[in-house]
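Structure for this input, please:
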Amino acid sequence: MSAEQDHLIEQATRWIVLLRSGHASDAERLAFQAWRARDPRHEELCLRLERTLGVFQVPVAQGIDGSVLQRALNAPSSRRKVLQRALLGAGLMIGGGLTLSSGLPSLDSLSADISTGIGQRQTVQLDDGSELVLNAQSAADVRFDEQRRLLKWRGGEGLVRVVNDRRPFIVQTDAGDLFARAAQVLVRERGAQCRVGALDAPVQIVTRGGDRLQLQAGQEVSFDRYRFGVVEAVRNGDSAWVNGLLEVRDSPLSEVIEALRPYRHGVLRLDPAIAGLRVSGLYRLDQSDVVLEALSRTLPIRVARRSDYWVTLVPA
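Now for the predicted structure:
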């Protein structure tokens, strides 16, 4: 990493500490916006961090205290650089140089009990016999005691197969808590939004604002800290990623690209002009370049490559 890149990441890291602390003043927020607009490289870095960590979308830390990050920044150089490199998520082009993550975890997963890197899926047997399957770039903490079974979600996507037990099983996300006894539950959390699917048994959801919803078997819903979206039927392909597949039926291209990003090193960008194009098909997540080529042959789009690590989909 060049001195220029290191300095830029240092600046972005300190903005993260301030904004996630929940104590940023209006003047400091304006100063951040001015810094972000000052240089296209600042904007690119912010966009990457927003997509992978949601750090500028939610001012209060999602399970991470600002003082903890500040201590990490003030720590010896080697520890600080681990934090700074982790901020890059799947990778970022800065100026004329290229920084790669090589599977480094995101900020929230640095200390997680269970986490996956780029292109990795993992199945974990929990102490009670339940099973957790994590999609790529996902993380969770396990906190079981005599009163409850708690899974603290750190972001990403997973399938939880909950076995029956006298203790309730709780999945704690930033947006709210999920309660299940014996059920298969799909969880996806990116930024401030969470989506939950109850595959074969009811799941109760309580938002941070106190709203409650009993999700019936075969239903799914998106929600944030204060409101629920429209309850829908679980789509057949929602759990296809467990088998390394991406199954879409008349879905927007933006959804396909979002599913591919955790499986790629580097930056994968999508021109907003083509984000709404509809896609149907069955693809292999582990072969994202093949997927992009197939999309370019069936849609009016073109795959523009600066390098293997900087790819943009644009109108043909």
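
rest of the way, CA atoms for contacts and neighbours
Will do.

What helix or strand is Leu295 located in?
Assigned by DSSP states H and E, Leu295 belongs to helix 288-298.

mind listing what's buried in the next helix or strand after that helix?
Moving toward the C-terminus from helix 288-298, the first helix or strand encountered (DSSP H and E) is strand 301-307. Applying a neighbour-count criterion of 16 or more other C-alpha atoms under 10 Å, one finds Ile301, Arg302, Val303 buried in strand 301-307.

is it possible to export the residues you listed to JSON lines including distance to Cys46?
Putting these into JSON lines (distance: C-alpha to C-alpha, whole Å) gives the following:
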{"residue": "Ile301", "distance to Cys46": "26"}
{"residue": "Arg302", "distance to Cys46": "25"}
{"residue": "Val303", "distance to Cys46": "23"}
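
compare with the first, here's sequence two:
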Amino acid sequence: MAGGGVAGWMAWRCTELPLLAAHWTADHRAASGELATRVLSDGSRIWLAPGAAVTLHFDAQTRCLQLLAGQLFVDTAPDAHRRFIVDTPQGRLRALGTRFHVRLLADERATLAVYDGAVELRAAGSAATTVVQAGQQRHFDAQALDGATPADPNGRAWIRGILLAQDMALGDVLAELARYRPGHLAVAPEVAGLRVHGSFPLTNTDRALAMLAGILPIRLHQPLPWWTSIEPRR
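Here you go, the predicted structure:
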């Protein structure tokens, strides 16, 4: 019984079971490869990237979204009596009439990028708040916030189905495309660091890969329909 308990705990901690559980309990979710849009009861609109999941808690005082997984873009509707909150494991975001993007990262950090209005940000382990203005971006964890940097244009380009590559490594570009593509997508180490510039369709990854093969010294190897590898061009 003890061994079974340890095995179960390891399975929970070291696999995707927590993410699956989050999706089971979420009010809104986006499946793998799906870019989902929802209009909430107050008129606010949210966009969910593939794998994202949110739970709603609306009452007479607060409109609260709990981001359980993935990334979210929010366009808040005005409401004079209820504040708009997004809770993450790393902290709380309070919208001040705004459009913003928040993404949970793999290293237990998160990113907030504000495009209109402002967002008040508080790390989960701190009582201090910081206002992030339009055009700014902050990385944060449960204890602290990084300094403000210019908001990444990709933080809102993805809701239009576009990936903007501005001197991105090919490996990073493919990691983003893989989220919108079924099957296996891998890149050889010899070409993973190639720099990429341009815009690519997230909703048509076959076309995006063909575009990359047309501008970089790479080739696509597809031994099976669901298995694609990017290799140096010979």
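
now for Val102 of structure 2: what does it line up with in structure 1?
The pairwise alignment with structure 1 assigns Val102 of structure 2 to Val187, based on TM-score structural alignment.

my hunch is that its match is in a strand, does that hold up?
Yes: assignment of Val187 of structure 1 by DSSP: H, G, I helix; E, B strand; the rest coil places it within a strand.

what's near enough to touch it?
In this structure, Val187 of structure 1 makes contact with Glu157, Gly158, Leu159, Val160, Cys194, Arg195, Val196, Gly197, judged by C-alpha atoms under 8 Å, 6 or more residues apart in numbering.

quick one: which of those residues has the most company?
Ranked by the number of neighbours (other C-alpha atoms under 10 Å), the contacts of Val187 of structure 1 place Gly197 first, at 29 neighbours.

Can you tell me what it aligns to in structure 2?
Using TM-score structural alignment, the partner of Gly197 of structure 1 in structure 2 is Ala113.

And its match, which helix or strand is it part of?
Secondary structure assigned from DSSP H and E places Ala113 of structure 2 in strand 110-116.

For Pro182 of structure 2, grab the count of nearby residues.
Pro182 of structure 2 has 14 neighbours, counted by other C-alpha under 10 Å.

Ignore what I typed, I meant Trp12 of structure 2.
14.

The longest helix seen in structure 1: which residues count as buried?
Determined from DSSP state H, the single longest helix within structure 1 is helix 3-20. In terms of neighbour count (16+ other C-alpha under 10 Å), helix 3-20 of structure 1 has its buried residues at Gln5, Leu8, Ile9, Glu10, Ala12, Thr13, Trp15, Ile16, Val17, Leu18, Leu19, Arg20.

ok, so of these, who is nearest Leu98 of structure 1?
Gln5 (9.2 Å; C-alpha to C-alpha).

residues contacting the closest residue to the closest one other than its chain neighbours?
Once flanking residues are discounted, Gln5 of structure 1 sits nearest to Ile94: 6.6 Å by C-alpha to C-alpha, 6 or more residues apart in numbering. With contacts taken as C-alpha under 8 Å, 6+ apart, Ile94 of structure 1 has the following neighbours: Gln5, Arg41, Glu44, Leu45.

My read is that Leu107 of structure 1 contacts Leu87, right?
Yes: contact between Leu107 of structure 1 and Leu87 holds when scored by C-alpha atoms under 8 Å: they sit 6.0 Å apart.

More neighbours: which of the two?
When Leu107 of structure 1 is set against Leu87 and neighbours are counted by other C-alpha under 10 Å, the residue ahead is Leu87, at 27 against 23.

All the helices of the stretch 1-150 of structure 1, residue numbers only.
Assignment of helices within the stretch 1-150 of structure 1 using DSSP state H, counting those that start in this stretch yields the ranges 3-20, 26-38, 40-53, 66-73, 77-86.
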